[in-house]
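# pasting the structure only:
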């Protein structure tokens, strides 16, 4: 079991310099990955995204890749003259359409900053993109560090959820003990009222049993308790699988809450309703923790 939140990093020294990768993730229902790369590594962005997807099923993930060159490789500025001429021609077209010269002249600095017009390139053949094996080695190390933190946090979440499941099971035990007593108490209550009302007249035992049977059928919560216990076992089973189970656990918690609500609506005794309140409190704790599970 892994938490969705985590952090991992790796630093690798290569022939061209130092490469550092950071991975951060926070809770999110679906998978979303944003990668920030130096311009020279944009061609391997999809490969990095696919590698992240193999290890992270859901969450909002940010990946930062930084390089620090050690080799003083010569650089050159490449200017796209054809595109620059089109910008200049566009300014002239605007001025002719307006019938006046623009207040500010063409800003050459602004045009050169434009990444499509002016690009700084290394003059030599020494490029980081040629160090793809080193880059993915650093990525693997960062993912391992990232997953270690997520697994550790996942263990803490698992312990907390196990405690909530145990408490929820205890509530089920108490309700199972109380449910038959409630029916017996109802029988005694009906007999007492009938005797007080009829005085010396003998109570019709068959009619009394029919009334009690109707009440018992209406207040029967045995099926709900069976399903609730089944959901608890299913939840425990998912907790020990290696797959991403966050969504499955979220669904199971919803079913637990539905069964608890049904028990509460059927219960007429305050003692059972108090146990239902306790149940819903533990289920709510499970729901909050499940939001952190991958």
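Ah, there it is. Values in this document were obtained by computation on a predicted structure and should not be read as measured data. Numbering: from 1, shown residues only.

# from now on I want contacts and neighbour counts done on CA atoms only, so please keep to that.
Fine.

# now the element after the top helix by length along the chain, going C-ward?
Counting residues, the longest helix found in the chain (DSSP state H) is helix 132-198. Once the chain leaves helix 132-198, the next helix or strand it forms, by DSSP states H and E, is helix 205-218.

# what packs against that next one?
helix 132-198 (3 or more C-alpha pairs under 8 Å, 6 or more residues apart in numbering; DSSP states H and E).

# which elements pack onto the helix it packs on?
Helices and strands touching helix 132-198, by 3+ C-alpha pairs under 8 Å, 6+ apart, are strand 6-13, strand 17-26, helix 45-55, helix 205-218, helix 222-239, helix 270-290.

# rebuild the ones you listed as TSV, extending it with mean neighbour count and distance to residue 105.
Below are these laid out as TSV (neighbours: other C-alpha atoms under 10 Å; distance: least, C-alpha to C-alpha, whole Å):
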stretch	mean neighbour count	distance to residue 105
strand 6-13	19	47
strand 17-26	19	42
helix 45-55	13	38
helix 205-218	12	86
helix 222-239	17	66
helix 270-290	18	59
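
# quick one on the thing from earlier: how far off centre is the longest helix of the chain?
19 Å (C-alpha atoms, centre = their mean, to the nearest Å).

# that helix to helix 45-55, inter-axis angle?
Put simply, helix 132-198 runs at 40 degrees to helix 45-55, going by axes from the mean of the first three to the mean of the last three C-alpha atoms, to 10 degrees.

# picking that back up, any idea which of the helices and strands packed on helix 132-198 gets closest to residue 149?
strand 6-13 (5.8 Å; C-alpha to C-alpha).

# then this one, side by side with the first:
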């Protein structure tokens, strides 16, 4: 079952010792891009977190945050004295230079970012092991929930791709039928035009028919139609049987675009005789583009 790259999940663990929460948000991205926001005590487990994520996800930008709170811990405040001294010295310099009279306010100083931080006791080996175990369990639960979320999101995407692909298959049948009528019309019109053009010059009607057939043959799009039929069949197999299909579908749509462009290029010289073919070709390109856009949402 394919997965979307868009999803959300949250998992929490709460026992007598600590509370821990993992939040995951994923969106589209060509590769796997991890953006971590970790509580200070969790930063030591960054490598472990990345490994767990890569075991579950292949593509997408993932925003992952981990919060932790111990229920019994000794917490103290730490002042960033060098930073505070620098702010106070800057205040004094500005006061002397510009004649300000206002003294530094303590509450204002302490509200300056990074001047005040929290310090907790260093974790014991036993506490660290417990924290790692709970982190891994909670992270795995969150990743499993994210996987369910992404698969649910993919259902609608796959349905749209399926509809556009079936529309293409119908269009290819119509294209083949239209093209069968185009060639005789084109040949007849070309012979008439050449005959009128060279009306005062002796011409071989059989020769004109051969030249018209040769020009029409250059516009033959049978191979392109056949390849597009193969691509649409492959596309339906992908969405129904495989999981990681985003990049595969993007590659297929590139091939489809190439065939559709060739069809339009070959039939362009047929002028008004191929208006129906041109219209169907443009509809095919539109369907291919819609499939490509949806594929960008799939892992």
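Arrived safely, thanks for sending. In this text the structure is predicted, and so the values were computed from the model without any measurement.

# still on that earlier bit, turn the helices and strands packed on helix 132-198 of structure 1 into a markdown table, including distance to residue 71 of structure 1.
Output for those, formatted as a markdown table (distance: least, C-alpha to C-alpha, whole Å):
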| stretch | distance to residue 71 of structure 1 |
| --- | --- |
| strand 6-13 | 12 |
| strand 17-26 | 7 |
| helix 45-55 | 24 |
| helix 205-218 | 82 |
| helix 222-239 | 50 |
| helix 270-290 | 49 |
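
# between those, which one is closest to residue 170 of structure 1.
helix 270-290 (9.2 Å).

# how about residue 229 of structure 1, what does it touch?
169, 172 (C-alpha atoms under 8 Å, 6 or more residues apart in numbering).

# now with 10 Å?
165, 168, 169, 172, 173, 223, 235, 256, 259 (C-alpha atoms under 10 Å, 6 or more residues apart in numbering).

# same thing with residue 163 of structure 2?
169, 236, 287, 291.

# determine which two of those residues are furthest apart.
236 and 287 (14.1 Å).

# quick revisit: give me the buried subset of the contacts of residue 229 of structure 1.
For those, a burial check counting by 16 or more other C-alpha atoms under 10 Å picks out 165, 168, 169, 172, 235, 256, 259.

# closest to residue 245 of structure 1 among those?
residue 235 (9.7 Å).

# distance of the closest one from residue 269 of structure 1?
29 Å (C-alpha to C-alpha, to the nearest Å).

# and for residue 152 of structure 1?
For residue 152 of structure 1, the distance to residue 269 of structure 1 - C-alpha to C-alpha - is 43 Å.

# can you check residue 95 of structure 1 too?
From residue 95 of structure 1 to residue 269 of structure 1 the distance is 85 Å (C-alpha to C-alpha).

# the more surrounded of these two?
Counted by other C-alpha atoms under 10 Å, residue 95 of structure 1 and residue 269 do not tie: residue 269 has more neighbours, with 16 against 13.

# ok, the more buried one - contacts?
Contacts of residue 269 of structure 1 by C-alpha under 10 Å, 6+ apart are 178, 179, 182, 183, 185, 186, 219.

# and if you look at residue 267 of structure 2?
179, 182-183, 216, 218-221, 273-275, 277-278, 281.

# run the last query once more with 8 Å
With C-alpha under 8 Å, 6+ apart, residue 267 of structure 2 has these contacts: 219, 220, 221, 274, 277, 278.

# ok, now residue 242 of structure 1?
Contacts of residue 242 of structure 1 (C-alpha under 8 Å, 6+ apart): residue 1.

# how about it, secondary structure?
coil (DSSP: H, G, I helix; E, B strand; the rest coil).

# next: residue 64 of structure 2.
strand.

# gap between it and residue 40 of structure 2?
Taking C-alpha to C-alpha, one finds residue 64 of structure 2 at 14 Å from residue 40 of structure 2.
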